[in-house]
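Participant: Could you look at this predicted model? Sequence included:
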Amino acid sequence: MAWHRWFVYVYETALRDECGYRGYQPYWDWPKYMHAPQNSPIFNGDPYSLGGNGQYIPHNGTVITPPEGVSGGDIQLPAGVGGGYVVTGPFANMTVNLGPFGGTFGTEPGPDGGLGYNPRGLKRDVGPGVNERHCNYTTVLDLLGTPTINDYRLLSEGVPYTVEIGPHGGGHYVINGDPGGDLFTSPGDPAFWVHHGQMDRLWALWQTRDPSTRYAQLDKGTYGHITWANDPASRLAELDDIIDMGYAGPSVRIRDVMSTTSGPFCYFYQESREWVQDLREHWHESGQNFGTAGA
């Protein structure tokens, strides 16, 4: 999560410094439009959206295939209501140049193993199936109620190569398509950045429930290693380890990106009354009890 927080910041900085952007980094409140995300202000195709859904084509849902040598069977996801090229909104007929790299059944890698120049149209398959299952109000409540970062990460990321893909993977597969459904090239879809705006938002809100502990708390479980899902096996990450952005931006220590109001950052998430009300209504309906922070 610290890596993605820095990644989003580097992207926002590039928008400001290289493109003259004067706004803020938005986030996508997944559950608000979970029953029809394709009609949300993000994907409805109007001039202020991030482009529309892909044109509808009859298709089956995405199948995620574990990499060679990794245990677990294929994962069948529900189909969205698009699947074709994006032809509406600001990113209509956008050209994607990198990938595919792989990760979904039947996807052939692009030139040079997916790393070569490969211009093609942007595709999306936005729909309610994955959104309702993995990115709903219960998901948000459960995340905010987890007692430790280990629990938070396991719920957020899911169990590797099982149907429990968590809201992190779930949000990517709500967007889906090409490159949105590709683990390694998904940042090529502009919607990637608002999904990770929400990921950062929820982590920040969780941290503020116990700041004396959580601003320095790193995962010691499945997702706590310096390789993803500890594959290949590696040591646990430490606060003084370096996040290396390569050519994309400067490097930074993990400890310097743990708080949104210190180090290179100066931002916080202000919650609207509407969001708090929506959350409370679902909280009462679900009968959940958060208890006390850190309990």
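Facilitator: Good, I have the coordinates.

Participant: all contacts plus neighbour counts: C-alpha atoms, from now on.
Facilitator: Will do.

Participant: contacting residues for the closest residue to Tyr215 other than its chain neighbours?
Facilitator: Nearest residue to Tyr215, sequence neighbours excluded (CA to CA, 6 or more residues apart in numbering): Met258, at 5.5 Å. Met258 makes contacts with 2, 215-216, as judged by CA atoms under 8 Å, 6 or more residues apart in numbering.

Participant: Surely Ile149 touches Gln217?
Facilitator: Yes - at 6.6 Å, Ile149 and Gln217 qualify as touching, with contact defined as CA atoms under 8 Å.

Participant: ok, these two, which is more surrounded?
Facilitator: Ile149 (23 against 17; other CA atoms under 10 Å).

Participant: how much space between the nearest residue to the more buried one once chain neighbours are set aside and Arg153?
Facilitator: Of all residues beyond its chain neighbours, the one nearest Ile149 is Asp219 (5.5 Å), with distances taken as CA to CA, 6+ apart. In this view, Asp219 and Arg153 are 7 Å apart by CA to CA, to the nearest Å.

Participant: Which one's more surrounded, the two?
Facilitator: Arg153 (23 against 18).

Participant: those strands in the stretch 1-150 of the chain, which residues are they?
Facilitator: Assigned by DSSP state E, counting those that start in this stretch, the strands in the stretch 1-150 of the chain fall at 54-56, 63-64, 75-76, 83-86, 95-98, 117-121.

Participant: May I see the ones you listed organised as TSV, with distance to Gln277 added?
Facilitator: Below are the strands of the stretch 1-150 of the chain laid out as TSV (distance: least, CA to CA, whole Å):
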stretch	distance to Gln277
strand 54-56	32
strand 63-64	36
strand 75-76	34
strand 83-86	34
strand 95-98	39
strand 117-121	40
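
Participant: Reformat these as TSV; add distance to Arg209 and mean neighbour count.
Facilitator: What follows is the strands of the stretch 1-150 of the chain, written out as TSV (distance: least, CA to CA, whole Å; neighbours: other CA atoms under 10 Å):
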stretch	distance to Arg209	mean neighbour count
strand 54-56	39	20
strand 63-64	35	19
strand 75-76	34	17
strand 83-86	40	24
strand 95-98	40	18
strand 117-121	43	14
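
Participant: Take this one as well and set it beside the first:
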Amino acid sequence: MLFRASFVVQLVALQQVFAAPQQPKAAEQPKTPAQAGCTNPRIRKEWRSLTVDERKGFTTAVNCLMNKPSKFKKYYPLVETRYDDFVALHVNETGISGQFGHPQDGQPHPGAAFNPFAHDDVHGGGSILPWHRYAIQSYEDALTEECGLKIGLPYWNWFLDSKDAGGDFVKSPLFDPVSGFGGNGKKEKNAGGFGGFGGFGFGGTGGGCITDGPFVNRTLRIGPQGKMAVNNTRCLRRDFNPNVVDQTANKKVLGPLLNSKTYAQFCQVIGMQLHNVGHMSVGGEMMDPFNSVNDPLFFLHHSNLDQLWALWEEQDPKRRTDYSARQGEVFGPDSVMSLGVYGAPWTAKELMDTQNRDGKGKLCFKYEGIPIEKYS
């Protein structure tokens, strides 16, 4: 299907047009590995497995982060809140070799034109999974330490909302106006595109400002499309397209994914197909490759991609050290996954085991979910 590759193709085109500010130098923070053995991991559950009170508690914590002052405003003048900090992080890391700052030292990094399969961009290559694993871990830490979140970061298993699993996308409990994230945007003519810009993507069933839910009155400040120097305040938009979930988040795609022989094979299906699912089915702000973090659904979508990776890893312990590169890619287990000023750099191999069984990594969490056989 055309939309499977569309998000990546559009990302490439936009990155060649819009510039982001230079990456600040990486934080001088010591690494603090989790306890070897990870005896008390956080438990991350699928959204519909949470109680109603847990769901409300989670969205309350997100709103708390949206009301706390930024820690990094000196680097990004437009950011106002702690939540904005994470939007700015994603904008800054969605970069091109030779155009944006290097992930580690803030210096321009020599390179040819953008190639989504052959450099260190956090979407186009093998780093998409370990980098986002680290980023959503940082977000979970902020919710826990600064806003009192009592549960692990939930995930949205869009497979359960597909026709293949007997689901109904628009009736997903994720979009409940009281105990979820709210629903679709108001119907607009000529909807579609990134962050309110027409001419890109696919028109869905909404396209305007969301009309209900805990984030209905939120004001977005950053973007669209990587713009960090122009104050463009606006509402949160969504443009639901259920067909994306039905046609991609199904057994025909997920079964072979979870039977991948190598990380390179697994990552290619994630990058070219399943990464698109959450972005393109929700639409609106989620269709902006730079600023999709503006919609809190971003983190539940990426947590699900991470859940699938963890499920695949757990089938064979050797997979927790498999970071095999795709053809032409120069990165491997020792590649640095940096959040810049947001945290100390870690290598891909230090982010592979979610339970840090060798005591050399950072992570201490695990997922609860459906058995792998349900995807086939």
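Facilitator: Ah, there it is. Not measured: the values here are computed from a predicted model.

Participant: Let me know the secondary structure of the residue mapped onto Arg153 of the first structure from the second structure.
Facilitator: In the second structure, the residue matched to Arg153 of the first structure (TM-score structural alignment) is Cys267. Secondary structure for Cys267 of the second structure, judged by DSSP: H, G, I helix; E, B strand; the rest coil, is helix.

Participant: Quick check: Asp244 of the first structure touching Val252?
Facilitator: Yes - with contacts counted by CA under 8 Å, Asp244 of the first structure reaches Val252, the gap being 6.9 Å.

Participant: ok, the two, which is more surrounded?
Facilitator: With neighbours defined as other CA under 10 Å, Asp244 of the first structure and Val252 compare such that Val252 has more, 18 against 15.

Participant: and that one, what pairs with it in the second structure?
Facilitator: By TM-score structural alignment, Val252 of the first structure lines up with Trp346.

Participant: what do we get in the second structure for Gly171 of the first structure?
Facilitator: Under TM-score structural alignment, Gly171 of the first structure pairs with Gly278 in the second structure.

Participant: if I look at that match, how far off is Leu257 of the second structure?
Facilitator: In terms of CA to CA, Gly278 of the second structure sits 17 Å off from Leu257 of the second structure.

Participant: nearest residue to the residue nearest to the spatial centre of the second structure other than its sequence neighbours?
Facilitator: Centroid-nearest residue in the second structure: His302, 3.7 Å away (criterion: CA atoms, centre = their mean). Closest residue to His302 of the second structure apart from its sequence neighbours, by CA to CA, 6+ apart: His132 at 7.1 Å.

Participant: do the same with Tyr173 of the first structure
Facilitator: Gly181 (5.7 Å).

Participant: In what element of secondary structure is the one you found found?
Facilitator: For Gly181 of the first structure, there is no host helix or strand (DSSP states H and E).

Participant: And for the aligned partner of it in the second structure, the neighbour number?
Facilitator: Mapped onto the second structure by TM-score structural alignment, Gly181 of the first structure lines up with Met287. Per other CA under 10 Å, the neighbour tally for Met287 of the second structure reads 30.

Participant: Quick check: the gap between Met287 of the second structure and Arg238 of the second structure.
Facilitator: 9 Å.

Participant: what's the answer for Lys189 of the second structure, then?
Facilitator: 13 Å.

Participant: So which of these two has more stuff around it?
Facilitator: Using other CA under 10 Å, the more surrounded residue of Lys189 of the second structure and Arg238 is Arg238, with 33 against 12.

Participant: when you align them, which residue in the first structure goes with the more buried one?
Facilitator: Checking with TM-score structural alignment, Arg238 of the second structure has Arg124 as its match.

Participant: Now do the same contact list for the nearest residue to that match once chain neighbours are set aside.
Facilitator: Nearest residue to Arg124 of the first structure, sequence neighbours excluded (CA to CA, 6+ apart): Gly177, at 4.0 Å. When contacts are counted by CA under 8 Å, 6+ apart, Gly177 of the first structure touches 54, 83-84, 122-125.

Participant: of those residues, closest to Pro187 of the first structure?
Facilitator: Ranked by distance to Pro187 of the first structure (CA to CA), the contacts of Gly177 of the first structure are led by Leu122 at 11.9 Å.

Participant: Wait, the closest one touches Thr88, no?
Facilitator: No - applying CA under 8 Å, one finds Leu122 of the first structure not in contact with Thr88, separated by 11.2 Å.

Participant: Neighbour count: these two, which is higher?
Facilitator: Leu122 (25 against 20).

Participant: Count the neighbours of Val12 of the second structure for me.
Facilitator: Residues near Val12 of the second structure, counting by other CA under 10 Å: 19.

Participant: just Ala248 of the first structure next, same as before
Facilitator: 11.

Participant: Give the equivalent position in the second structure for Gln270 of the first structure.
Facilitator: Gln270 of the first structure maps onto Glu368 in the second structure, by TM-score structural alignment.

Participant: any idea how far Arg44 of the second structure is from that match?
Facilitator: 6 Å.

Participant: what number of residues lie near Tyr269 of the first structure?
Facilitator: 12.

Participant: ok, it - contacts?
Facilitator: Contacts of Tyr269 of the first structure (CA under 8 Å, 6+ apart): 201, 204-205.

Participant: what about it, distance to Thr146 of the first structure?
Facilitator: 19 Å.

Participant: swap in Met245 of the first structure?
Facilitator: For Met245 of the first structure, the distance to Thr146 of the first structure - CA to CA - is 30 Å.

Participant: and what of Pro31 of the first structure?
Facilitator: For Pro31 of the first structure relative to Thr146 of the first structure (CA to CA), the value is 18 Å.

Participant: again with Pro100 of the first structure
Facilitator: Distance from Pro100 of the first structure to Thr146 of the first structure, by CA to CA: 35 Å.

Participant: Tell me which other helices or strands the host helix or strand of Arg280 of the first structure touches.
Facilitator: Taking DSSP H and E as the criterion, Arg280 of the first structure maps to helix 273-286. Counting contacts by 3 or more CA pairs under 8 Å, 6 or more residues apart in numbering; DSSP states H and E, helix 273-286 of the first structure packs against helix 137-145.

Participant: re the thing from before, which one's more surrounded, Gly278 and Leu257 of the second structure?
Facilitator: Gly278 (26 against 22).

Participant: Okay, and that one sits in which element?
Facilitator: Going by DSSP H and E, Gly278 of the second structure is in helix 275-282.

Participant: My read is that Asn231 of the second structure contacts Thr219, right?
Facilitator: No - here Asn231 of the second structure does not reach Thr219: they are 11.3 Å apart, not a contact under CA under 8 Å.

Participant: Can you measure across stretch 42-62 of the second structure, start residue to end residue?
Facilitator: Where stretch 42-62 of the second structure begins and where it ends lie 18 Å apart, using CA to CA.
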